[in-house]
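*Asks:* Here you go, sequence then predicted model.
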Amino acid sequence: MDGGGDGGRNGRGFGVQIRNGPRRLPDFLQSVNLKYVKLGYHYLVSNLFTFCLVPIMLIIIIESSQKNPDDIRQLWLHLQYNLVSVIICSAFLVFGSTLYIMTRPRPVYLVDYSCYRPPDNLQAPFHLFMEHSQLTGDFDDSALEFQRRILERSGLGDETYVPEAMHSIPPRPSMQAAREEAQQVMFGALDNLFANTNIKPKDIGILVVNCSLFNPTPSLSAMIVNKYKLRGNILSFNLGGMGCSAGVIAVDLAKDLLQVHRNTYAVVVSTENITQNWYFGNKKSMLIPNCLFRVGGSAVLLSNKSSDRRRAKYKLVHVVRTHKGADDTAFRCVYQEQDNAGNTGVSLSRDLMAIAGGALKINITTLGPLVLPLSEQLLFFSTLVLRTLFNRKIRPYIPNFKLAFDHFCIHAGGRAVIDELETNLQLLPGHVEASRMTLHRFGNTSSSSIWYELAYIEAKGRMRRGHRVWQIAFGSGFKCNSAVWEALQNVKPSRNGPWEDCIHRYPVNLIS
């Protein structure tokens, strides 16, 4: 399968070639005309209010000037000799303006972010992965063959990373090794973030760390406070057990805190820990995470200071969170448990993709009215009414989210996740390129994967001022969370980015 923007599965691409061969010229011209009809419709509906308001205002102004040319002069004379009215009106205006300024949500800016790049000696090519799996002696032949098949179809490349403890034979998944992995990832991302932004650690007022499966005492957030000697009154939070979508949850928490605590910085650190969560059993549903999850992490610097707008990369526009934990099937579809032999691991249900699709529909139903142009909302609503009143067999209208977003960062949880969203949202291969290439280069890095994807888009030079980015992540519980960002400048990749020395090799062709 071609992971680039020139083609893709089932003949979908940016060209005019289709599955059964080249289009005939009349058919192609008809599709072009239909395209411009749709664009004209979207433009007309989106600007309908302006088109109607401007002529009405002009008519009112012309009519008023013709019938009562002295009205404005009379109003001025009235105000000139009625000082009390002027003072009262001014007081109300000042009070209302002050109240609005004090209560309106403060913008949250993304100043910069950093993604951890592990050393090359931690890379785990397929042959080395399988060799170590055989040498551990913990897997039977059926489990080894299952892992081999998963790796071949996973979309991962040979340059992903596993922690140092897993390179040992036998593996040494100790508490100390897990702490070392966490420190290497978090401190590596934070060191680079502080170096690129010139922000002093003492300036950080809010710290949010999320890691689902490793929650030691003292906490991961306490590790960071101790390492960088953060100030004593810092607001620190440690989110655990919230799955791969916890990165968006952490951003949402930081956003809410930045509305209360003015003129400060918030740092969000997203990671996952593999060392103590490797599965050494033979239950196939619990072997899949071994094949997909890899070392990675990110650190994001957020600010509510108006002075940071000039240098910030993005502004946070929306965060929408969906939780299906009330449903028992959804609750157990990603479940940490022990197998019959007492080996602990994370089990993935066969219903996972169906549950993820349902959570996505709920999420975009909430997000759609916030981001879609009026033209798309009208089409969606009219189709819904027709299906309800006349014929339930009418296919539901899928909104064109490509009109609302310029870039898509779909959590690189696995090839099936990306395929599902590409199909359901009717995206082109170019829209999911960042997700597929991140999965290939770094694997599933859990909650930090959406930041590796954003870094890919920046490294390709595709991010322009005004572009909107949709980050979509899924997590255990079951949750689907979205974050929408708007670029405040033509964004260039930061120094020491994860793609710095390899972006020229991407996109790569992926075999279907």
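*Replies:* Structure's in. What do you need? None of the values given here were measured: they were computed from a predicted structure.
*Asks:* can we go C-alpha only for contacts and neighbour counts from here?
*Replies:* Fine.
*Asks:* Hmm, Pro163 is touching Phe293, no?
*Replies:* No - contact criterion C-alpha atoms under 8 Å: Pro163 and Phe293 do not qualify, at 10.7 Å.
*Asks:* Touching both of these two, which residues are there?
*Replies:* Shared contacts of Pro163 and Phe293, defined by C-alpha atoms under 8 Å, 6 or more residues apart in numbering, comprise Ile274.
*Asks:* how much space between Asp71 and His78?
*Replies:* 11 Å (C-alpha to C-alpha, to the nearest Å).
*Asks:* cool, Ser303 as well?
*Replies:* 47 Å.
*Asks:* So for those two, which sits in the more crowded spot?
*Replies:* Taking neighbours as other C-alpha atoms under 10 Å, Ser303 and His78 compare with Ser303 leading, 29 against 13.
*Asks:* OK, contacts around the closest residue to the more buried one other than its chain neighbours?
*Replies:* Setting aside the residues directly before and after it, Ser303 is nearest to Tyr265 in space (C-alpha to C-alpha, 6 or more residues apart in numbering), at 4.7 Å. Residues in contact with Tyr265, defined by C-alpha under 8 Å, 6+ apart, are 203-206, 258, 301-304.
*Asks:* Export these as CSV, with columns for secondary structure and distance to Arg392.
*Replies:* Formatted as CSV, the contacts of Tyr265 follow (DSSP: H, G, I helix; E, B strand; the rest coil; distance: C-alpha to C-alpha, whole Å):
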residue, secondary structure, distance to Arg392
Asp203, helix, 57
Ile204, strand, 54
Gly205, strand, 53
Ile206, strand, 50
Leu258, helix, 45
Leu301, strand, 48
Leu302, strand, 46
Ser303, strand, 48
Asn304, coil, 47
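*Asks:* Use this one as the comparison:
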Amino acid sequence: MAPKEQEFSQSVKLKYVKLGYQYLVNHFLTLLLIPIMIAVFLEAIRLNPEEIISLWNSLHFTLVQIICSSFLIIYIATFFVMSRPRTVYLVDYALFKPPQCFRVSFAGFMEHARLVLPMEPKSVHFQMKILERSGLGEETCLPPAIHYIPPVTTMNLAKEEAELVIFSCMDSLLQKTGIKPKDIDILIVNCSLFSPTPSLSAMVINKYKMRSNIKSFNLSGMGCSAGLISVDLAKDLLQVHPNSNAVVISTEILTPNSYLGKERAMLLPNCLFRMGGAAILLSNRWSVSARAKYSLVHVVRTHKGADDKSYKCVSQEEDPQGHVGINLSIDLMEIAGEALKSNITTIGPLVLPASEQLLFLFTLIGRKVFNSKWKPYIPDFKQAFEHFCIHAGGRAVIDELQKNLQLSAEHVEASRMTLHRFGNTSSSSLWYELSYIEAKRRMKKGDRIWQIAFGSGFKCNSAVWKCNRTIKDPTDGPWADCIHKYPVHIPEVVKL
């Protein structure tokens, strides 16, 4: 038992050494200023009133100097206030919860696959293997058009799905926030694979009779990371337009995108993508600061499209039989890892404490100067964030990020449970994860949240939020009737 006790003792000592190092480096300026302030205070209390008056008189300030100094101070203060970027607040958000009649169980999905592809048993078996290891549960939902045999992928049914998802989110957002459609200054809608004319943003404007001078944008073809791209666009617009409200709607319309062929790389999205949508109210108005849930701190976008391999790894195309679908490359995880590294390199200096940045710098210098075989230091992002919202693109995505960022099971719990309950809802998945954390009552004032999303192109985008107030008792949202069941155990393989 002695070696084990010694090993445990050493690990405990190492833990406290690391904690002490982090505290010393992160609070270096404070620890340096405290002795100086104490010395100044002790020196000040030694002076008597006559000495203080004499010291003031010795400065010889004239009226002109006082006026000029005051003017300079006011000018500098005004310039500082005017040049500061406006704070962007996330007032609230609303999510789409599909009705129970849209549910697609494992048995129902496989029966449907057999009926749609009766002459392709290998394709059916492949989908079964994917579903067994997907991490999805029995409660995920697909739109009515895909429940037909075979699926009916018409424009009219796609529009019906879009209206159901988007209008449900908007109605809920307007009710939760009390904002009126006429008060919305900026509208951004992102949907990658369904881009009708008139656009989805025009559809929303028509439904809610919004102002004629509203600044509207419709983003398509940007993949699962389009939600954070929309947030970044809204942030830039809110920096330019003062006293404004922006609504971001993120969704993916599945009706026209059900793949009916037999190519394995194109059958994979059928097994993972499910219905979902989110509407988010952002504002730069000072009046909303007291009730806003979050403040936007950073948005960092990484685009690897200059590389041909990255550009082609997720693409919409036709198979040899003319069936349209999404082709996922076998190199997807490798490409996503490279994009993540680039994104981390940019966001790290913005969010990591000094202790982690110094360790990373020392390791980098050591690898360059002393030994290139040194293991690279992976910064501890748990020092920078309390919560992580990793895009629920699939089990492999979550596993890879958990491993690379050295996160605990609790840190990725929201992502795994969102994938299990709602599936891959594309650009809206991050908001289902944030809602899960709130429903679990884990969101406290001052907590920092890191949202990470991947998308075609290939893109890796990050958003950093800070919680403005403790979310005490959320009573609505898609998790309201089932949060008590979670977290659930998700086996490696679910035998069908």
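*Replies:* Ah, there it is. Note that the coordinates shown come from a computational prediction; the quantities given were computed from them, not determined experimentally.
*Asks:* where does the TM-score land?
*Replies:* Put the two chains on top of each other and the TM-score (TM-score structural alignment, normalised by the length of the second structure) is 0.95; 490 aligned residues with a C-alpha RMSD of 1.8 Å.
*Asks:* quick revisit: what do we get in the second structure for the residue nearest to Ser303 of the first structure?
*Replies:* Residue correspondence to the second structure (TM-score structural alignment): Tyr265 of the first structure is matched to Asn245.
*Asks:* ok, now Pro218 of the first structure?
*Replies:* Using TM-score structural alignment, the partner of Pro218 of the first structure in the second structure is Pro198.
*Asks:* Return the set of buried residues in stretch 410-430 of the second structure.
*Replies:* 411-430 (16 or more other C-alpha atoms under 10 Å).
*Asks:* And for stretch 162-173 of the first structure?
*Replies:* 162-167, 172-173.
*Asks:* Pick out whichever of the residues you listed sits closest to Ser382 of the first structure.
*Replies:* Proximity of these to Ser382 of the first structure was ranked by C-alpha to C-alpha; the top entry is Val162 with 50.2 Å.
*Asks:* Check whether the closest one really touches Cys291, as I assumed.
*Replies:* No - in this structure Val162 of the first structure lies outside contact range of Cys291 using C-alpha under 8 Å: 10.3 Å.
*Asks:* Determine which two of the contacts of Tyr265 of the first structure are furthest apart.
*Replies:* Among the contacts of Tyr265 of the first structure, Asp203 and Leu258 lie farthest apart (C-alpha to C-alpha), at 13.8 Å.
*Asks:* residue contacts, the alignment partner in the first structure of Lys382 of the second structure?
*Replies:* Following TM-score structural alignment, the counterpart assigned to Lys382 of the second structure within the first structure is Lys402. Listed by C-alpha under 8 Å, 6+ apart, the contact partners of Lys402 of the first structure are Leu427.
*Asks:* Look up how far Gly368 of the first structure lies from Lys402 of the first structure.
*Replies:* 12 Å.
*Asks:* cool, and His407 of the first structure?
*Replies:* 16 Å.
*Asks:* repeat for Phe129 of the first structure
*Replies:* For Phe129 of the first structure, the distance to Gly368 of the first structure - C-alpha to C-alpha - is 42 Å.
*Asks:* which one of the two has more residues nearby?
*Replies:* Phe129 (20 against 17).
*Asks:* The second structure: which residue goes with the more buried one?
*Replies:* By TM-score structural alignment, Phe129 of the first structure lines up with Phe109.
*Asks:* a strand runs through its match, doesn't it?
*Replies:* No - assignment of Phe109 of the second structure by DSSP: H, G, I helix; E, B strand; the rest coil gives helix, placing it outside any strand.
*Asks:* Would you map the helices across the stretch 301-450 of the second structure?
*Replies:* Ranges of helices in the stretch 301-450 of the second structure, per DSSP state H, counting those that start in this stretch, are 308-311, 332-351, 354-369, 395-404, 413-422, 429-439.
*Asks:* The second one vs the first structure, average offset?
*Replies:* In this overlay with the first structure, the average offset of helix 332-351 of the second structure from its partner residues is 0.6 Å by mean C-alpha distance after the TM-score superposition for the first structure.
*Asks:* what do you get for the fourth one?
*Replies:* After superposition onto the first structure, helix 395-404 of the second structure lies on average 0.2 Å away from the residues it aligns with, using mean C-alpha distance after the TM-score superposition for the first structure.
*Asks:* likewise the fifth one?
*Replies:* Between helix 413-422 of the second structure and the corresponding residues of the first structure, superposition yields a mean separation of 0.3 Å, by mean C-alpha distance after the TM-score superposition for the first structure.
*Asks:* which residues of the first structure does that helix align to?
*Replies:* So helix 413-422 of the second structure sits over residues 433-442 in the first structure, by TM-score structural alignment.
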